[in-house]
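**Student:** here are the coordinates; sequence isn't available:
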């Protein structure tokens, strides 16, 4: 019996070492060598200290900053360890109530703004971690941010334009604005 089990056990140990140890080490090493910033989490640094990631949204609630998409993660917003969508359909009463509450919060933060609220400001992305908003969502918030910061609307709109990324390779996806990068530029402009 040992004669028939021995090849199976040897193969099990070899494949375990290959797929559980050698392959992950090789992939990690290649990622570190070829894409060091991405392999380290795409960290955004200010003064040599990490302030966030270019790939994960952050919870900005100060009216002087641009707000990102709502997060669907729990127990805290933008929790990278709990990446999940809400799985609520458009007719789900909980989603309808949440969207109404978010619209009311946006209207309360800028009562003079009569523009329609862009959908990405009131609905979470599939992962619940999206760091981007649409240029329309940034423009919707521009007057509020300019007023609270004491900056001209033209200056804030120029920052939005400077931080708008086009579709990948000019073809795939839509234009987007990284909220963390925009808010960091806004903080630098206010100095």
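**Tutor:** Nice, I can see it. Source: prediction; values computed, not measured.
**Student:** drop to CA atoms for contacts and neighbour counts, all remaining ones
**Tutor:** Noted.
**Student:** ok, the closest residue to residue 123 other than its chain neighbours - contacts?
**Tutor:** Leaving aside its sequence neighbours, residue 123 sits nearest to residue 70 (C-alpha to C-alpha, 6 or more residues apart in numbering; 6.0 Å). Residue 70 makes contacts with 77, 121, 122, 123, 124, 125, 128, as judged by C-alpha atoms under 8 Å, 6 or more residues apart in numbering.
**Student:** and what of residue 86?
**Tutor:** Each residue near residue 86 by C-alpha under 8 Å, 6+ apart is listed here: 72, 124, 126, 128.
**Student:** I'd assumed residue 89 was in a strand, is it?
**Tutor:** No - counting by DSSP: H, G, I helix; E, B strand; the rest coil, residue 89 is not part of a strand but coil.
**Student:** does it touch residue 123 like I think?
**Tutor:** No - judged on C-alpha atoms under 8 Å, residue 89 makes no contact with residue 123 at a distance of 11.3 Å.
**Student:** distance check, the most centrally placed residue in the chain against residue 92.
**Tutor:** Most central in the chain under C-alpha atoms, centre = their mean is residue 131, positioned 2.0 Å from the mean C-alpha point. In this view, residue 131 and residue 92 are 25 Å apart by C-alpha to C-alpha, to the nearest Å.
**Student:** how far away from the center of its chain is stretch 52-67?
**Tutor:** Between the centre of stretch 52-67 and the centre of its chain there are 9 Å (C-alpha atoms, centre = their mean, to the nearest Å).
**Student:** and here is the other one:
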């Protein structure tokens, strides 16, 4: 029994050194070799720093709205709400998001609202919306910014990211990227 105890302690110490020390240094070293030194996909616009791969809140009617976030877009607290589809609090939150969306987009019918514009992603930080979610916001943005609808439709087409290798995933629009492009249309 004593011999097993000391073997377990030695194995624990070796694993701690390998997985806490060596692995961490290895990952940090590799991160220094990639663009942006492991800081993520950084975009600079109008003197501000944005992360293209982390969802951010856009609530102004002059911009494409992001996907809702269960963690208020806090990357340190990434995660979903963990509430099931039959949870009354979850259903109430979804209903509030639908009502708010319809209030800001009066030309949209309830049946046209895609799920991703009123539900948070699993991480709560998804930077993308579906092409449909971008398209149903075009009329609102066109009216506020006094931009022709075809110009905004072309902007959505240009900002649409295709599935990986043409097979994996769906077409999507990065909200940060399209909102920066929207500001550059002036």
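**Tutor:** Looks like it came in fine. On a predicted model such as this, the values are computed, not experimentally measured, just so you know.
**Student:** buried ones only from the contacts of residue 86 of structure 1, please, as a ChimeraX command.
**Tutor:** In ChimeraX, a selection of the buried entries from those looks like this (16 or more other C-alpha atoms under 10 Å):
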select :72,124,128
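**Student:** just flag the most distant two among the contacts of residue 86 of structure 1.
**Tutor:** Among the contacts of residue 86 of structure 1, the pair separated by the greatest distance (C-alpha to C-alpha) is 72 and 126, at 8.4 Å.
**Student:** show me where structure 2 has helices.
**Tutor:** In structure 2, the segments counted as helices under DSSP state H are 2-16, 23-31, 88-104, 131-135, 138-145, 149-159, 175-184.
**Student:** picking up where we left off before, what residue of structure 2 takes the place of the residue nearest to residue 123 of structure 1?
**Tutor:** Here residue 70 of structure 1 is matched to residue 68 in structure 2, going by TM-score structural alignment.
**Student:** repeat for residue 155 of structure 1
**Tutor:** Under the alignment (TM-score structural alignment), residue 155 of structure 1 pairs with residue 151 of structure 2.
**Student:** neighbour count: residue 89 and residue 123 of structure 1, which is higher?
**Tutor:** Neighbour totals were compared for residue 89 of structure 1 and residue 123, and residue 123 leads with 19 against 10 (other C-alpha atoms under 10 Å).
**Student:** my guess is the more buried one meets residue 100, correct?
**Tutor:** No - shown here, residue 123 of structure 1 and residue 100 do not form a contact pair, counting by C-alpha under 8 Å, at 10.4 Å.
**Student:** got any residues that touch both of residue 72 and residue 126 of structure 1?
**Tutor:** Listed as contacting both residue 72 of structure 1 and residue 126 by C-alpha under 8 Å, 6+ apart are 84, 85, 86.
**Student:** from residue 129 of structure 1, how far off is the counterpart of residue 89 of structure 2 in structure 1?
**Tutor:** Superposed on structure 1 with TM-score structural alignment, residue 89 of structure 2 falls opposite residue 94. Remark: distance between residue 94 of structure 1 and residue 129 of structure 1 (C-alpha to C-alpha) = 20 Å.
**Student:** more neighbours: those two, which one.
**Tutor:** Here residue 94 of structure 1 and residue 129 are compared on neighbour count by other C-alpha under 10 Å; more neighbours surround residue 129, at 26 against 12.
**Student:** excluding sequence neighbours, find me the nearest residue to the equivalent of the more buried one over in structure 2.
**Tutor:** Per TM-score structural alignment, the equivalent position to residue 129 of structure 1 in structure 2 is residue 125. Spatially, and ignoring its direct neighbours in sequence, residue 125 of structure 2 is nearest to residue 55 (4.5 Å; C-alpha to C-alpha, 6+ apart).
**Student:** surely that neighbour touches residue 129?
**Tutor:** No - shown here, residue 55 of structure 2 and residue 129 do not form a contact pair, counting by C-alpha under 8 Å, at 9.8 Å.
**Student:** can you list residues touching both of the two?
**Tutor:** Counting by C-alpha under 8 Å, 6+ apart, the shared contacts of residue 55 of structure 2 and residue 129 are 66, 67, 175.
**Student:** can you redo these as JSON lines with distance to residue 139 of structure 2 and neighbour count?
**Tutor:** Putting those into JSON lines (distance: C-alpha to C-alpha, whole Å; neighbours: other C-alpha atoms under 10 Å) gives the following:
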{"residue": "66", "distance to residue 139 of structure 2": "16", "neighbour count": "25"}
{"residue": "67", "distance to residue 139 of structure 2": "18", "neighbour count": "27"}
{"residue": "175", "distance to residue 139 of structure 2": "17", "neighbour count": "28"}
